[in-house]
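> Provided below for reference: sequence and predicted model.
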Amino acid sequence: MAMRKPPSRPTIAEIAKQSGVSAGAVSYALNGRPGVSDETRKRILEVAREVGWVPSTAARALRGGGTATLGLVITREPDVLGIEPFFMSFVAGIEKVISARGYALLLQVTPDPERELQTYREWWSARRVDGIFVTDLAIDDQRLPIINEIGLPVVVVGDPAFSDGLPAVGSDDAAAANAAMERLAELGHKRVAHIAGPERFVHTHVRSDAMARAGERLGIQVVAEVNTDYSVAAGTAACHQLLDGANPPTAMVFDNDLTAIGAVRAATGRGVEVPGQLSVLAWDDSPLCELTVPALSALSRDVSAYGADAATMLLNVVNGSAEVKSVRSSVARLVDRGTLGPAPR
């Protein structure tokens, strides 16, 4: 059986032939350069669309025109990332913005921060991306000065106060933590635990500090903080650990929905009623929160809009906008679905 020959890519010469103009005129039109009339440019672009012509990113990069590609490296264990709702929604928001502008997203998952930095160096030296998103901002983040040194256009996804002067899109986690503690105070809770993400992350510290300050103001004791990897298993283990302690909390606040789901399963599995004996509140609402029994109360934010804001900012950075200001995006609101209740007597 004869091998099928793959279809050839449309060329400038073919577009020129169908448009009845020279190859040079097609080049001017497709690259937005002067040298052809508006009517001719319109005809050439129409023919290019009909034949499905797209620019070669490699050739475009060699001409200094960029690659029309943005990069995102996520440093996570693949098993955890595979069921993490946050990044799925975040990437969806990015795609919504960049695809409309003719850009693509290059996504890579790495096991450790050093490999993440190496990826940035490789991408930039090979001209594979025009700019990058940096997520999971850490305290004294060593990536930021290196990215600055490389000269790679970047938007930091995290608190602008910790972005080392780089443009950033951040969520007001302190305000959300205050809202959570105020609601728990209204319900009469005096002992609250915080089941957080990795200790190195900026948002872990911001949330923890805000909860502690709110607790002092409201008369609530934060009896424990447990750092996790955001997995269901980690949430299950944290719940068992806290309930087995000498001074168990009456409410638990989780930094993501997966750990909260694990905790609800652990609590109900050992006969602890949620919310009758234990209140549970998740951060980063997702459809998973509505599938649990009972449905999870959550600090809900529009993660897709968060990604869209980051994408809009990075496109502005890449395209040399005169002034790019860091912004706070995606303020969370408390959605009470059924896992918050009065403190047990």
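Nice, thanks for sending it over. Numbers count the residues shown, from 1 in each chain.
> from now on I want contacts and neighbour counts done on CA atoms only, so please keep to that.
Noted.
> in what helix or strand does Ile98 lie?
Under the criterion of DSSP states H and E, Ile98 resides in helix 85-98.
> in that helix, what's buried?
For helix 85-98, the neighbour count (16 or more other C-alpha atoms under 10 Å) marks Pro85, Phe86, Phe87, Ser89, Phe90, Val91, Ala92, Gly93, Ile94, Glu95, Val97, Ile98 as buried.
> what helices and strands are in contact with the helix or strand His205 falls within?
Secondary structure assignment for His205, by DSSP H and E: helix 202-218. When contacts are defined as 3 or more C-alpha pairs under 8 Å, 6 or more residues apart in numbering; DSSP states H and E, helix 202-218 packs onto helix 173-186, strand 221-227.
> so which of these is the most surrounded?
Comparing the helices and strands packed on helix 202-218 by mean neighbour count (mean count of other C-alpha atoms under 10 Å), helix 173-186 ranks first with a mean of 20.
> run through the neighbouring helices and strands of that helix.
Looks like helix 173-186 contacts helix 202-218, strand 333-335 (3+ C-alpha pairs under 8 Å, 6+ apart).
> and here's the other structure:
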Amino acid sequence: MSEDGKTKSVKSVDGAARPQRVSLKDIADELGISQTAVSFAINDRPGVSAETKRKVKETAARMGWSPVYAAQALGSSKTMTVGFAPSRAEDGIQNDSFMMQFMAGIHQSLSRHGYGLLFRPCTSDKEAIAVYRDWARRKRVDGVILVDLYADDPRPQLLTELGLPSVLAGGPDPSNLIPSLSIDDSATMRTVLEHLSLLGHRRIAYLSGDASLDYSRSRVAALKAFDKRRNFDRIWVEDTGFDPGRGVELTQRLLTESQPPTAFIYETDTMAAASLRALSSIMLTSDMLSWDSGIRRFPYDLPAIVSFEDSAICESAFPSITAVHRDASLYGTKVANLLLKVLAGEPVAGNRKILTPKLIVRESTRMILPTPETV
């Protein structure tokens, strides 16, 4: 360390000056205290006074000291890494705008606290379970964020047995083994159905992603409860496996029934947009579209369409798609913050519902027939 307290420079093999990393010994020499005292102060360990801790940290900041990750991890038995291994179809993640924003929120929160995110997408629950076992065996991560809880899900029990601290985005966990933060899907479905009901829709189809997932089951239960109170003419619930192509097929099949749905609720924005495009193409190429005869089917005869995910796709489609807006990035941040509290040993609430979403009403559920003056 130079006399003015700046970082020393040393000669490298090529003769060029290179800055030398400031060490704990350099800080100790600067303050005239032991290196052990500096280490205790830096790591907030007992054995040194609050005043010493303050002086050490101020001096470390002034001198440009930064922790060596490998040594810090070895000394604290921490990896400073959080694991995230969602199980989806091979292309399910990149086509899921909600998941991408959710991950961005997780990363934003973790990075502020010096943690990294180990993202390991899996194509099956069996693969995900193998990944968790491997992480625990190699002490690869400090904790895990769990998503997409399903009926009789073995993962909360497994993570508990493996000793991997974890939190659940969704839920709640029926076994009450891990804390969770969930979006109020029941209330959201009721908001969607109230909107469609006020528009006069009494035949409504819900095309879910995966009927075994906890949030899908919550939405289906809310749909059936609403139907019981309002006595719709008919409701449909179909499982698509998050496949937009399957959503299109089901939409087209349902519309061939003698009394087809007049409104469709889709699990994802891509499924809603794909179905809208398919229906629009059929109507635009059919001989039922005749401007000369005054019959103007498209887009006014389209069924009402609602997406449970909002994105630029919904906003830019024509007609624009009514969608449930959830701040996925904020949700990811809150879930990550919950895990950080668990890792710090702080008390956390078992299960909480947060972020009741907002319904953004667009053209797909409020198309108005044009007057002669606007034609």
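Yep, it's here. Just so we're clear, the structure is a prediction, and the values are computed from it rather than from any experiment.
> Provide the TM-score value for the superposition.
Once superposed, chain against chain, the TM-score is 0.88 (TM-score structural alignment, normalised by the length of the first structure); 341 aligned residues with a C-alpha RMSD of 2.8 Å.
> adding mean neighbour count and distance to Ala185 of the first structure, write the helices and strands packed on helix 173-186 of the first structure out as TSV.
Output for those, formatted as TSV (neighbours: other C-alpha atoms under 10 Å; distance: least, C-alpha to C-alpha, whole Å):
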stretch	mean neighbour count	distance to Ala185 of the first structure
helix 202-218	19	7
strand 333-335	17	14
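> nearest to Thr268 of the first structure, out of the ones you listed?
Of all these, strand 333-335 sits nearest to Thr268 of the first structure, with 21.4 Å by C-alpha to C-alpha.
> if we can go back for a sec, check the mean deviation of the helix holding Ile98 of the first structure from the second structure.
With mean C-alpha distance after the TM-score superposition for the first structure, helix 85-98 of the first structure departs from the second structure by a mean of 1.6 Å once superposed.
> the second structure: matching residues for that helix?
Counting by TM-score structural alignment, helix 85-98 of the first structure falls onto residues 97-110 of the second structure.
> can you list contacts of the matching stretch?
Contacts of stretch 97-110 of the second structure with the rest of the structure, by C-alpha atoms under 8 Å, 6 or more residues apart in numbering, involve 93-94, 116-117, 309, 311, 328-337, 340.
> test my guess that Asp214 of the second structure contacts Gly171.
Yes: counting by C-alpha atoms under 8 Å, Gly171 is a contact partner of Asp214 of the second structure at 6.4 Å.
> shared neighbours, these two?
Residues touching both Asp214 of the second structure and Gly171 by C-alpha under 8 Å, 6+ apart: Leu149.
> got the buried residues for stretch 303-317 of the first structure?
Applying 16+ other C-alpha under 10 Å to stretch 303-317 of the first structure flags 303-311, 313-315, 317 as buried.
> before we move on, what about stretch 38-56 of the second structure?
Applying 16+ other C-alpha under 10 Å to stretch 38-56 of the second structure flags Val38, Ser39, Phe40, Ala41, Ile42, Thr52, Lys53, Val56 as buried.
> so what's the residue of the first structure sitting at the aligned position of Val237 of the second structure closest to, chain neighbours aside?
Here Val237 of the second structure is matched to Glu225 in the first structure, going by TM-score structural alignment. Spatially, and ignoring its direct neighbours in sequence, Glu225 of the first structure is nearest to His194 (4.7 Å; C-alpha to C-alpha, 6 or more residues apart in numbering).
> doesn't the one you found fall inside a strand?
Yes: membership of His194 of the first structure in a strand is supported by DSSP: H, G, I helix; E, B strand; the rest coil.
> if we can go back for a sec, let me have the helices and strands packed on helix 173-186 of the first structure in a markdown table, extended by distance to Val54 of the first structure.
As requested, these are exported to a markdown table (distance: least, C-alpha to C-alpha, whole Å):
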| stretch | distance to Val54 of the first structure |
| --- | --- |
| helix 202-218 | 41 |
| strand 333-335 | 43 |
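> how about the ones you listed, which one is nearest Thr75 of the first structure?
Nearest of those (C-alpha to C-alpha): helix 202-218, 15.1 Å.
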